[in-house]
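Chemist: kindly generate the corresponding structure for this input.
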Amino acid sequence: MPHFFTNKRLIILLGSIIVLVALIGFSLRDRENISWPEQFVKDVVGLGQTIVSKPASGIAGFFDDIGNLRNTYKENEKLKVRLDELAQLESDVTRLEKDNKELREIIEKKESLADYDPVQATVLAQNPDRWFDVITIDKGEASGVQPNMAVMTAKGLIGKVKSTSKFTSTVQLLSAHDPRNRVSAVIQGKKNVYGLIEGYDKKKNTLLMTKIPYDSKVKKGMAVTTSGKGGVFPKGLIIGKVKKLKPDQFGLTQTALIEPAAELRDLEHVMVAKRGMTTVLPEKKERKQVYVEEGNL
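Modeler: A predicted model of the protein is given here:
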């Protein structure tokens, strides 16, 4: 009995192998259409792959998007830093170009200043409340700067030293609202016309030159310089050009609106005219009168 069952198992095993080989051979032959079991298996496997692959692809794409977003954020931050650096660089270039131009003009101006020694200085402060009145510079008594010395830029006169300390000085601008702030000036022409710079029109950005004789022939565009007769400002410092001429209310004299040669609202580099020789007037009375004109009582 046991021997029979052993033969039966062997017969079943051999039959199974024969069927398996037949199925393999059947599946390997060239066919246009596959059998329905194969179709069923392929469809089930394909559906399973679709169900699994789409969510997997979506999750993988989601994490890829997060990674890309992080990279984009980092790159954006780097670009912002570069843009900030570029803006600062452009600002530095503009400032340095302006400084270079001003310093070159000052060097050229120094070569033409024969009657006094120019002391180069930098503006330290300009009070917003007194923007048109005074500035503070970084040169003082230690550099030989004294009150009443003329102060200018490469383009022209801007004012005079009002007070000094050891290492700094306060400069009163030509535009300062001070009745004692006067400069003896001359309008250059075939016949020089003398007057006083006293006052400033903020709206028109012009200096006021008064005491011009009513019959003087003054035209627009004429150059205005210091006369050198006040004993304070050296002769020939450029102040500006005549912009307009108008008579005073009594018609006895005229007032000229002078367009300043130097920019009074944006000052950075200036020069102090340290005079080697002080002008000595022959009579004490005349000296006092001239000093009153230029506001140096």
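
Chemist: going by C-alpha atoms from here, please, whenever you check contacts or count neighbours.
Modeler: Will do.

Chemist: what about the helices in the stretch 101-250 of the chain?
Modeler: Remark: no helices are assigned in the stretch 101-250 of the chain by DSSP state H, counting those that start in this stretch.

Chemist: show me the strands in it, by range?
Modeler: Taking DSSP state E, counting those that start in this stretch to define them, one finds strands in the stretch 101-250 of the chain at 116-125, 134-137, 150-152, 157-164, 169-173, 183-187, 193-201, 206-213, 223-226, 238-247.

Chemist: format those strands as TSV; extra columns: distance to Glu90 and mean neighbour count.
Modeler: Formatted as TSV, those follow (distance: least, C-alpha to C-alpha, whole Å; neighbours: other C-alpha atoms under 10 Å):
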stretch	distance to Glu90	mean neighbour count
strand 116-125	22	17
strand 134-137	27	22
strand 150-152	29	25
strand 157-164	29	23
strand 169-173	31	24
strand 183-187	40	26
strand 193-201	35	21
strand 206-213	33	21
strand 223-226	37	24
strand 238-247	32	20
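
Chemist: how about those strands in CSV, adding distance to Asp84?
Modeler: Shown next, in CSV, are the strands of the stretch 101-250 of the chain (distance: least, C-alpha to C-alpha, whole Å):
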stretch, distance to Asp84
strand 116-125, 27
strand 134-137, 32
strand 150-152, 36
strand 157-164, 36
strand 169-173, 36
strand 183-187, 47
strand 193-201, 40
strand 206-213, 39
strand 223-226, 45
strand 238-247, 40
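
Chemist: right, and those strands - which one's nearest Leu10?
Modeler: Among those, strand 116-125 comes nearest to Leu10, with 111.8 Å by C-alpha to C-alpha.

Chemist: middle-most residue in the chain, spatially?
Modeler: Geometric centre of the chain, nearest residue: Ser91, 4.3 Å, by C-alpha atoms, centre = their mean.

Chemist: now for the helix or strand in which that residue is found, which elements pack on it?
Modeler: Ser91 is part of helix 36-111 when elements are defined by DSSP states H and E. Applying 3 or more C-alpha pairs under 8 Å, 6 or more residues apart in numbering; DSSP states H and E, one finds that helix 36-111 contacts strand 269-275.

Chemist: compare with the first, here's sequence two:
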Amino acid sequence: MLQLFKLLGNKRLFVILIALVMFIALMGFTLGPRASLSWPEKFLRDTVGFAQNIFYKPAGYIAGLFKDIANMRDIYKENEELKIALAHYTRDKVQYNLMEERNKELEEKLHFTNAQKEQNNYTYHITQVVSVNSDTVSRTLVIDLGERDGIKVGQSVISSEGLVGVISHVSNFTSTVKLITTMDAKDPNSNGISATALSNHKVFGIIESYDEVSKTLQMTQIKENDPIKVGDTIVSSGDPSKYPQGLIIGKVTKVQVSPFGKTKTATIEPAAEFQDWKMLFVVSQPEVPQ
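Modeler: So this is what the prediction gives:
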């Protein structure tokens, strides 16, 4: 039995020695200068490469997927910011257009009032229309100036084109404007406007009615020999309580002799537009010392 253990021990030692020699030989063969790889090396490298394809590529795809998701979040955030910026731009563009339009309108109105001030020593209060009463019997406007702004009953209201009406009621913050299109000669409460021709102050008449059908004013009580003619610009001749001198009313479109042959009647096309109200002026005359 002892001899058997010795024999087996010698064989085991012999096998270990042979394996060690082969390992050293293999290492030397591998590390030495060679033009090609040995088949064990090729097998080992192919195995490693195959394993890398199996494990590394899916891992790369997953890493790329997470990166793409992060990029999509960034793109979504940038898109939201661009939408907000576009909304702000659209809002600012609208505000700019409104301001530009209002600035041009104010420039036109300022030119108008300066031209009027050169002729008459009146004060012009710029006002906005708050509401419109389109009732055929009582057509009125409500403006955003009132008693606190110095507005009084009887003051004239004009546009940059011509006479619009007269202040009929005043509250603290607003005023009611009665339009000249409500004038009716049969109404005892409808006061006429004394008027003349801008080019010839020898012309005199009273505008006291408005024709709803033809959309024109009627100027009556014109003397037979007054030199009024078609195309004349008619303006107010002046009134101590209302309708200051020089307010443009309209142009003559027709002149006819009255049935009795003593006076003439002129048809006047109003200069003011009685629609699409934007900006008006309240005319204040200088107060005359009592």
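
Chemist: ok so, going back, the residue nearest to the centre of structure 1 matches what in structure 2?
Modeler: Ser91 of structure 1 maps onto Leu98 in structure 2, with residues paired by TM-score structural alignment.

Chemist: how about Glu268 of structure 1?
Modeler: Aligned counterpart of Glu268 of structure 1 in structure 2: Met279 (TM-score structural alignment).

Chemist: who's in contact with its match?
Modeler: 126-129, 159 (C-alpha atoms under 8 Å, 6 or more residues apart in numbering).

Chemist: where's it relative to Val235 of structure 2, distance?
Modeler: 21 Å (C-alpha to C-alpha, to the nearest Å).

Chemist: same deal with Ser258 of structure 2?
Modeler: 22 Å.

Chemist: then Phe274 of structure 2?
Modeler: Counting by C-alpha to C-alpha, the gap from Phe274 of structure 2 to Val235 of structure 2 is 18 Å.

Chemist: same question, Lys152 of structure 2
Modeler: The gap separating Lys152 of structure 2 from Val235 of structure 2 is 22 Å, by C-alpha to C-alpha.

Chemist: repeat for Pro33 of structure 2
Modeler: To Val235 of structure 2, Pro33 of structure 2 is 118 Å away according to C-alpha to C-alpha.

Chemist: how about Phe112 of structure 2?
Modeler: Noted for Phe112 of structure 2: a distance of 16 Å to Val235 of structure 2, by C-alpha to C-alpha.

Chemist: ok, now Gly192 of structure 2?
Modeler: In terms of C-alpha to C-alpha, Gly192 of structure 2 sits 13 Å off from Val235 of structure 2.

Chemist: returning to that earlier point: by how many degrees do the helix holding Ser91 of structure 1 and strand 269-275 diverge?
Modeler: 10 degrees (axes from the mean of the first three to the mean of the last three C-alpha atoms, to 10 degrees).

Chemist: work out the gap between helix 36-111 of structure 1 and the centre of the chain.
Modeler: Counting by C-alpha atoms, centre = their mean, to the nearest Å, helix 36-111 of structure 1 is centred 29 Å from the centre of its parent chain.

Chemist: and that helix, how far from structure 2 on average?
Modeler: With mean C-alpha distance after the TM-score superposition for structure 1, helix 36-111 of structure 1 departs from structure 2 by a mean of 3.0 Å once superposed.

Chemist: give the contact list for His177 of structure 1.
Modeler: By C-alpha under 8 Å, 6+ apart, His177 of structure 1 lies in contact with 132-133, 199-200.

Chemist: hmm, try it at 7 Å
Modeler: The contact partners of His177 of structure 1, by C-alpha atoms under 7 Å, 6 or more residues apart in numbering, come to 133, 199.

Chemist: of the contacts of Met279 of structure 2, which is the nearest to Arg12 of structure 2?
Modeler: Of all the contacts of Met279 of structure 2, Arg12 of structure 2 sits closest to Gln128, with 116.2 Å by C-alpha to C-alpha.

Chemist: ok, and what's touching stretch 117-132 of structure 1?
Modeler: Here stretch 117-132 of structure 1 has contacts from 110, 134-139, 173, 175-176, 265, 267-276, using C-alpha under 7 Å, 6+ apart.

Chemist: return a PyMOL selection command for the buried portion of those.
Modeler: The PyMOL selection below is limited to those of these classed as buried (16 or more other C-alpha atoms under 10 Å):
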select buried, resi 110+134+135+136+137+138+139+173+175+176+267+268+269+270+271+272+273+274+275
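
Chemist: Val134 of structure 1 maps to what in structure 2?
Modeler: Aligned partner of Val134 of structure 1 by TM-score structural alignment: Leu141.

Chemist: and Ile66 of structure 1, by the same measure?
Modeler: Alignment note: Ile66 of structure 1 maps to Arg73 in structure 2; criterion TM-score structural alignment.

Chemist: just Lys162 of structure 1 next, same as before
Modeler: Checking TM-score structural alignment: Lys162 of structure 1 goes with Ser168.

Chemist: its match touches Leu179, doesn't it?
Modeler: No: the pair Ser168 of structure 2 / Leu179 is not scored as a contact, 9.5 Å apart, by C-alpha atoms under 7 Å.
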